[in-house]
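**Student:** This is the structure alone, sequence omitted:
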C-alpha cells in the first residue's frame, strides 16, 4: 500500500492513492468525497486506504467547510464598502445608508465609527464624508433631497421607498424610474412590482418582466 506522501505525488499524475494504478481509457478514477483531492480506482481501494487517509481527509474537509463558510463574495450589485472596500452584503440589515453623501457603509465600518466617536467623545458624524449626522427626521429628509437634486440614484431610490410606505405609488414610481435610468438595479426590481400589482401605473405584464 502507498504512503500518504506517495499518494499526494501520484495524485498529480492521476493515480489511485492505494495501488498506484494510473487512469487510462478503461480505468476511471473516483475522487474522495471528503477531501476532494485523493483519487481511487475502486471502492475496494478506497476502503483499504481509509485508515491511512482518514486524518488527512478530515483535516482537508474541515478546511473546505471553513472556506465555504467564511469566504467573501466577489461582488454584489451594491459594490464595495467605500471605507474597507469589502463587498457589501445584499442583506440590508448588514449595511447603513448615509443620507448626507448617499454612500452605503458596511455595518462593521459603521460600528467602528460609532465606537471611535464614543471613545473620543466626538459629535456623531458620517463614517465616510464626516458630515454631522442629522439630529431630526426633517434634517435627514433635507439631506436626501439635496442628493436627489444632483440625480443621485441611491437617494432617488430611498425617497421613492418613503413615498411607497406613505401610499403614494405614483410618486414612488417617478423617483424609481429616474433611479432606474441611472442604473440602479433595486429600482428596476421595485418598478417591476408596481407594474405587476398595478399600483401607481397601469398593470402591464410585459413591462413587469422587462
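**Tutor:** Yep, that arrived. It should be emphasised that the depicted structure is a prediction, and the values quoted were computed from it without experimental measurement.

**Student:** From now on I want contacts and neighbour counts done on CA atoms only, so please keep to that.
**Tutor:** OK.

**Student:** What's the separation between the most centrally placed residue in the chain and residue 104?
**Tutor:** In the chain, the residue lying closest to the centroid (C-alpha atoms, centre = their mean) is residue 89, at 4.1 Å. Distance, residue 89 to residue 104, by C-alpha to C-alpha, to the nearest Å: 10 Å.

**Student:** What of residue 187?
**Tutor:** For residue 187, the distance to residue 104 equals 16 Å [C-alpha to C-alpha].

**Student:** So for the two, which sits in the more crowded spot?
**Tutor:** Set residue 187 next to residue 104 and count neighbours by other C-alpha atoms under 10 Å: residue 187 wins out with 27 against 22.

**Student:** residues contacting that one?
**Tutor:** Counting by C-alpha atoms under 8 Å, 6 or more residues apart in numbering, residue 187 makes contact with 157, 176, 177, 179, 180.

**Student:** pretty sure the first one contacts residue 174?
**Tutor:** No: the criterion here is C-alpha atoms under 8 Å, and residue 157 misses it with residue 174 at 10.0 Å.

**Student:** More neighbours: which of the two?
**Tutor:** Legend: neighbour count by other C-alpha under 10 Å for residue 157 and residue 174, higher for residue 157 (26 against 16).

**Student:** Give me the residues contacting the one helix or strand that one maps to.
**Tutor:** Using DSSP states H and E, residue 157 maps to helix 153-165. Helix 153-165 has contacts (C-alpha under 8 Å, 6+ apart) with 99, 102, 144-145, 147-148, 169, 171-176, 178-180, 182-184, 186-187.

**Student:** if I pick residue 81, what's in contact with it?
**Tutor:** By C-alpha under 8 Å, 6+ apart, the neighbours of residue 81 are 87, 88, 104, 105, 106.

**Student:** Quick one: list the elements packing against the host helix or strand of the fourth one.
**Tutor:** The reference is to residue 105. Using DSSP H and E, residue 105 falls within strand 103-106. Contacting strand 103-106 under the criterion 3 or more C-alpha pairs under 8 Å, 6 or more residues apart in numbering; DSSP states H and E are the following elements: strand 95-98.

**Student:** other SSEs contacting the strand it packs on?
**Tutor:** So strand 95-98, by 3+ C-alpha pairs under 8 Å, 6+ apart, packs with strand 103-106, helix 107-119.

**Student:** if we go to 7 Å?
**Tutor:** strand 103-106 (3 or more C-alpha pairs under 7 Å, 6 or more residues apart in numbering; DSSP states H and E).

**Student:** Use this one as the comparison:
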C-alpha cells in the first residue's frame, strides 16, 4: 500500500524539469526515498542539491519503518538443528568446531548419554565427525570451515583471537563474517568500536552504531537491548525509540529487556497495554525454547557447577 507521499509522487511530473509521464516518457522514482520522480539521470543529478536533505530524512524514516523496527521471526541463534526448537538466549548451547552448528544442551546430553551407554566414541551430534582431541585439532576444524566461507566459523575464530589478546586478528575475522551478514560478528565489532581496543581499531561512534543496528536487524538481542539503553538513557534520550527496541527484544525472550520494560513502566514511560503484550510474547518465546531434555541438562549442569564439558 502506497503512502501519501508516494501517491503524490505518482501524480507529479519530473521533479527537475516538470515533464509529465506519457507514452514515450517513463518517470522513475528516487530509489532512496520514493518521494519524487525523474525522467532521467541528468535531471536527477541536477535536482540532487535541492532534494538531498528531504531524501535523507525520508530514507532514514523508511529504514526505521521497514527494516530497523520490524519484529523479526526469530533470533540470530536460530533453531537447534537436531530437535528443531528455538535456541535459548542464555547461551545454553554448544558451538561445534567441526560444522559450526549450535547444538542445544538437551541434544548434546542425549547424544553423550547414548554414546556412553553403547560404549561409542564421542562424535558431533549433528555431522557425526569425531570430537577433536586437542585445541589445535579444534582450531584446524574451524579453519576448514573458514576456508569454506562459513561466517559462523569466522566469528568463532574472532572470539579465539580476542581471548588471546589478538585484537587485530579478531577484527579481521569479525569484519569478514559481518560482510557475510553474521549478526553476532556485527555486535562484536560494535563493542570493539565502543571500547576502542586493538591494533588499528580506534573508537568510532558511527561505526559502533552502524554495527549495533546491523546486529539488531539480524536478530542479535544483545545489540537490540544495547540500542534500547543507548537511545533512552545514554545518547539520544528518545524514549519512543528505546521502547521499540526493548519491546522487540522482550518479545523474543530477552530477560534484561523485559526487566527494563517493567522498570520504566513504574515510571510511566511505557503503557500498560504495551507492557502486557510484551509480557505475553516474552513468556511465549521462553516457553518455546523449553523441552524435557533441556531441563534435564540444565539440572545436571547446575548440580555439577558447570564443570562437565558437554553440559
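**Tutor:** On my side now, so go ahead. The structure presented is a predicted model; accordingly, all values stated were derived computationally and were not measured.

**Student:** Trace residue 146 of structure 2 over to structure 1, please.
**Tutor:** In structure 1, residue 146 of structure 2 lines up with residue 148, judged by TM-score structural alignment.

**Student:** ok, residue 9 of structure 1 - how many residues close by?
**Tutor:** By other C-alpha under 10 Å, the residues close to residue 9 of structure 1 number 13.

**Student:** where does it fall, helix, sheet strand or coil?
**Tutor:** helix (DSSP: H, G, I helix; E, B strand; the rest coil).

**Student:** all helices for structure 2, in order.
**Tutor:** Counting by DSSP state H, residue ranges of the helices within structure 2 are 4-11, 41-63, 105-117, 135-147, 151-163, 167-179, 183-195, 205-217, 221-229, 239-251, 255-266, 272-288, 292-304.

**Student:** orientation of the fourth one relative to helix 151-163 in degrees?
**Tutor:** Calculated by axes from the mean of the first three to the mean of the last three C-alpha atoms, to 10 degrees, helix 135-147 of structure 2 forms an angle of 130 degrees with helix 151-163.

**Student:** So for the longest helix along structure 1, what gets flagged as buried?
**Tutor:** Scanning structure 1 for the longest helix, with DSSP H as the assignment, gives helix 43-70. Burial within helix 43-70 of structure 1, assessed by neighbour count using 16 or more other C-alpha atoms under 10 Å, is assigned to 45, 46, 49, 53, 57, 61.

**Student:** what do we get in structure 2 for the fifth one?
**Tutor:** For residue 57 of structure 1, there is no aligned position in structure 2, judged by TM-score structural alignment.

**Student:** separation between residue 57 of structure 1 and residue 49 of structure 1?
**Tutor:** Taking C-alpha to C-alpha, one finds residue 57 of structure 1 at 11 Å from residue 49 of structure 1.

**Student:** how close does the helix holding residue 157 of structure 1 sit to structure 2?
**Tutor:** Following the fit onto structure 2, the mean deviation recorded for helix 153-165 of structure 1 is 0.7 Å by mean C-alpha distance after the TM-score superposition for structure 1.

**Student:** what's the offset of that helix from the middle of its chain?
**Tutor:** Distance of helix 153-165 of structure 1 from the chain centroid (C-alpha atoms, centre = their mean, to the nearest Å) equals 22 Å.

**Student:** What's residue 46 of structure 1 aligned with over in structure 2?
**Tutor:** Residue 46 of structure 1 maps onto nothing in structure 2, by TM-score structural alignment.

**Student:** hmm, who's touching stretch 65-80 of structure 1?
**Tutor:** Stretch 65-80 of structure 1 is contacted by residues 86, 87, 88, 90 when judged by C-alpha atoms under 7 Å, 6 or more residues apart in numbering.

**Student:** Off-centre distance for that stretch?
**Tutor:** On C-alpha atoms, centre = their mean, the centre of stretch 65-80 of structure 1 falls 5 Å from the chain's centre.

**Student:** cool, and stretch 273-291 of structure 2?
**Tutor:** Distance of stretch 273-291 of structure 2 from its chain centroid, counting by C-alpha atoms, centre = their mean, is 19 Å.

**Student:** That stretch: which residues count as buried?
**Tutor:** Going by 16+ other C-alpha under 10 Å, stretch 273-291 of structure 2 has these buried residues: 275, 278, 279, 281, 282, 283, 285, 286, 289.

**Student:** Pull out the buried positions in stretch 133-141 of structure 1.
**Tutor:** 133, 134, 141.

**Student:** oh sorry, the question was meant for stretch 78-85 of structure 2
**Tutor:** For stretch 78-85 of structure 2, the neighbour count (16+ other C-alpha under 10 Å) marks 79, 80, 81 as buried.

**Student:** that older thread, same list (the contacts of stretch 65-80 of structure 1) but as a markdown table, adding distance to residue 192 of structure 1.
**Tutor:** Converted to a markdown table, those look like this (distance: C-alpha to C-alpha, whole Å):
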| residue | distance to residue 192 of structure 1 |
| --- | --- |
| 86 | 29 |
| 87 | 26 |
| 88 | 24 |
| 90 | 19 |
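
**Student:** ok, of those residues, which one's closest to residue 119 of structure 1?
**Tutor:** Distance to residue 119 of structure 1 across the contacts of stretch 65-80 of structure 1 (C-alpha to C-alpha) is lowest for residue 86, with 25.0 Å.
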